[in-house]
Structures are given as structure tokens and as C-alpha cells.
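Novice: Sequence and predicted structure below; questions after.
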Amino acid sequence: MDYQFIRNDRAEPAAIFEMGAETLGLWFSEELGRDRQKIHHLLDVIQQLEHKNIEQYALQGREFNMDLTRDEIEVYAAITRDEGEIDIPEDTELYDQESICGCGLEDFKEVLLSWQEFVGGM
């Protein structure tokens, strides 16, 4: 998974991920940001998953939610999982490639540790 961390025009940390994983970049940039407490909490959750103390974990955010399991994570825009009924024509397909993505738990942990290092140096 290709990604890079930058400082945006307001000197805030921002993550840019390859096509197909843009949602993960938005999650790092908008939901996680510099919140070191949240970073530590997620690393603790990952450790619990790795040691099989828990099977899954759900993290709700303002714009994006995250589901973590022992094998993978999935980040999705909160609106894509809205349980309310939407009145759309029967054969309509919704495009959600830019509002949902996932990756392996090990890969996510590696990116999260890199993010922790990046925002720690700011």
C-alpha cells in the first residue's frame, strides 16, 4: 500500500493514500489527526486483537467509522452504513469506492506506527 504523509497548508498532518485507499487517507487526516491518545488506544486495541483477547472492535468517528478484526480493518464513511431506508430506483447501483476501503491488520499497524512517528515530530 503506497502512502505519504505531508503537512497541509495549515501545517496540519495529512495522509495521502493510493487510488482505492483514499478513504484511509481521509480517516488518518480528519478522524485521527494529532490525537496521540487515540493513537495509543488503537495500538492497544490492535495488541488485544493480535493476542486474541478480543475478536473485533468498532470505532465510530465524526465522518468515518472503522471496524477492526484479527485479520483486517475497514474504514467507511458513516453515511454508507446508514440503516435508514433510501428511496432509489430498483436497478440503481451506489458507487462507494471512495467512501470505503480496507487492509490487513498488520499493514494498518505499520501505517499507524509511521503516523505516530510523523505527528510526534510536528
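Specialist: Done, it's in.

Novice: only C-alpha atoms for contact and neighbour calcs from this point on.
Specialist: Noted.

Novice: Name the surrounding residues that touch stretch 11-20.
Specialist: 1-8, 22, 24-26, 28-29, 33-34, 97-98, 101, 119 (C-alpha atoms under 8 Å, 6 or more residues apart in numbering).

Novice: mind listing the helices for the chain?
Specialist: With DSSP state H, the ranges of helices along the chain come out as 22-26, 36-50, 105-120.

Novice: Can you say which of these is nearest to Glu90?
Specialist: Nearest of the helices of the chain to Glu90, taken as C-alpha to C-alpha: helix 22-26 at 27.2 Å.

Novice: Contacts made by that closest one with the rest, please.
Specialist: Outside helix 22-26, the residues touching it (C-alpha under 8 Å, 6+ apart) are Ala14, Ala15, Ile16, Phe17, Val75, Tyr76, Ala77, Glu98, Ser99, Ile100, Cys101, Gly102.

Novice: And for stretch 91-103?
Specialist: Against stretch 91-103 from outside (C-alpha under 8 Å, 6+ apart): Gly20, Ala21, Glu22, Thr23, Leu24, Glu72, Ile73, Glu74, Val75, Tyr76, Ala77, Thr80.

Novice: okay, pairing it with this:
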Amino acid sequence: MEYEFLRDVTGQVIVKFSMGHEAIGHWLNDEVKGDLARVADVERQLHSLSGSLRQWQHIGHEFTLLIDAEEVMVRANGMSVECDALEEGLSYYDEESLSLCGSDDFLLMLSRYRQFIQTGG
């Protein structure tokens, strides 16, 4: 999973992720928006799930974050499109709407995100 932290002309943090992990970047850009309290809450939840079979979910405005002890899933809330409704030969494009990654990689990324924000990038 590759990513890059940037600032736009207004100083807002923008995150870009490699193909297959774009939804994580969209979640950070659209749901987190530099809110370090939310980052800390997600980190606490991930640590509390370590070694358990429990899951935790946060449904945001645009994306849902679903985590367990080993994996993180970010899914666009609008992904409930019925594929049966599409014409024959067409498929629903959802590459930027769903991303999975390991919990350890996700925690490392959140740590780097926090550091980027706190140091001014």
C-alpha cells in the first residue's frame, strides 16, 4: 500500500493512495479531514480488538470503516448498487469504493498521517 500526504493551496491535508487502496484515501479526505481525535479513536479501537474475534464499525457520511484484529475495510456507503440492474456485458466499477488492508499497515499509516499533520508536512 503506497500513499502520499500533501497540502492543497488552503493548507488542507490531502491523501493519495495507490490503486486498490484509493477508498482509504477518500475516507481520510472526506471523513477524517485532519481530525486527530477521530484518528486516535480509530487507533484505540484497533488496539482494543487485538487478539479478539470482535469487530468495530463506524458509518460516516460517505464511507464506512469496518475493522477487526487483523484487517481494515473501507467501503463507500453507496456500494449497495444491484449488479442485476446493469445491462448485460457491463459491470459496476468499484475499485475506488472498497479497500482492504492489514491492521498493522493501517495503524502505521495513521501514525504517519498524524505526524504529517502535527509537523506541518
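Specialist: Right, received. Where do you want to start? Since we're looking at a predicted model, the values are computed, not measured.

Novice: Could you get me the TM-score between them?
Specialist: Once superposed, chain against chain, the TM-score is 0.87 (TM-score structural alignment, normalised by the length of the second structure); 120 aligned residues with a C-alpha RMSD of 2.0 Å.

Novice: of all the contacts of stretch 91-103 of the first structure, which two lie farthest apart?
Specialist: Every pair of those checked by C-alpha to C-alpha; the farthest is Glu72 and Thr80, at 18.8 Å.

Novice: looking at the second structure, which residue lies furthest from center?
Specialist: Computed with C-alpha atoms, centre = their mean, the maximum C-alpha offset from the centroid of the second structure is found at Glu88, amounting to 31.7 Å.

Novice: and the gap between that residue and Glu2 of the second structure?
Specialist: Shown here: Glu88 of the second structure relative to Glu2 of the second structure, a distance of 35 Å by C-alpha to C-alpha, to the nearest Å.

Novice: Deepest-packed of the helices of the first structure, please.
Specialist: Most buried of those by mean neighbour count (mean count of other C-alpha atoms under 10 Å) is helix 22-26; its value is a mean of 22.

Novice: in the superposed pair, what's the mean gap between that helix and the second structure?
Specialist: Superposing on the second structure and averaging over aligned pairs (mean C-alpha distance after the TM-score superposition for the first structure), helix 22-26 of the first structure comes out at 1.1 Å.

Novice: Just give the nearest non-adjacent residue to Lys52 of the first structure, would you?
Specialist: Excluding the flanking residues, the one nearest Lys52 of the first structure by C-alpha to C-alpha, 6 or more residues apart in numbering is Arg70, at 7.4 Å.

Novice: Quick check: the one you found touching Glu50?
Specialist: Yes - using C-alpha atoms under 8 Å, Arg70 of the first structure is in contact with Glu50, at 6.2 Å.

Novice: Could you report the distance from the residue lying closest to Trp27 of the second structure once chain neighbours are set aside to Met109 of the second structure?
Specialist: Distances taken as C-alpha to C-alpha, 6+ apart place Phe63 nearest to Trp27 of the second structure, at 6.0 Å, with adjacent residues excluded. From Phe63 of the second structure across to Met109 of the second structure, the span is 18 Å (C-alpha to C-alpha).
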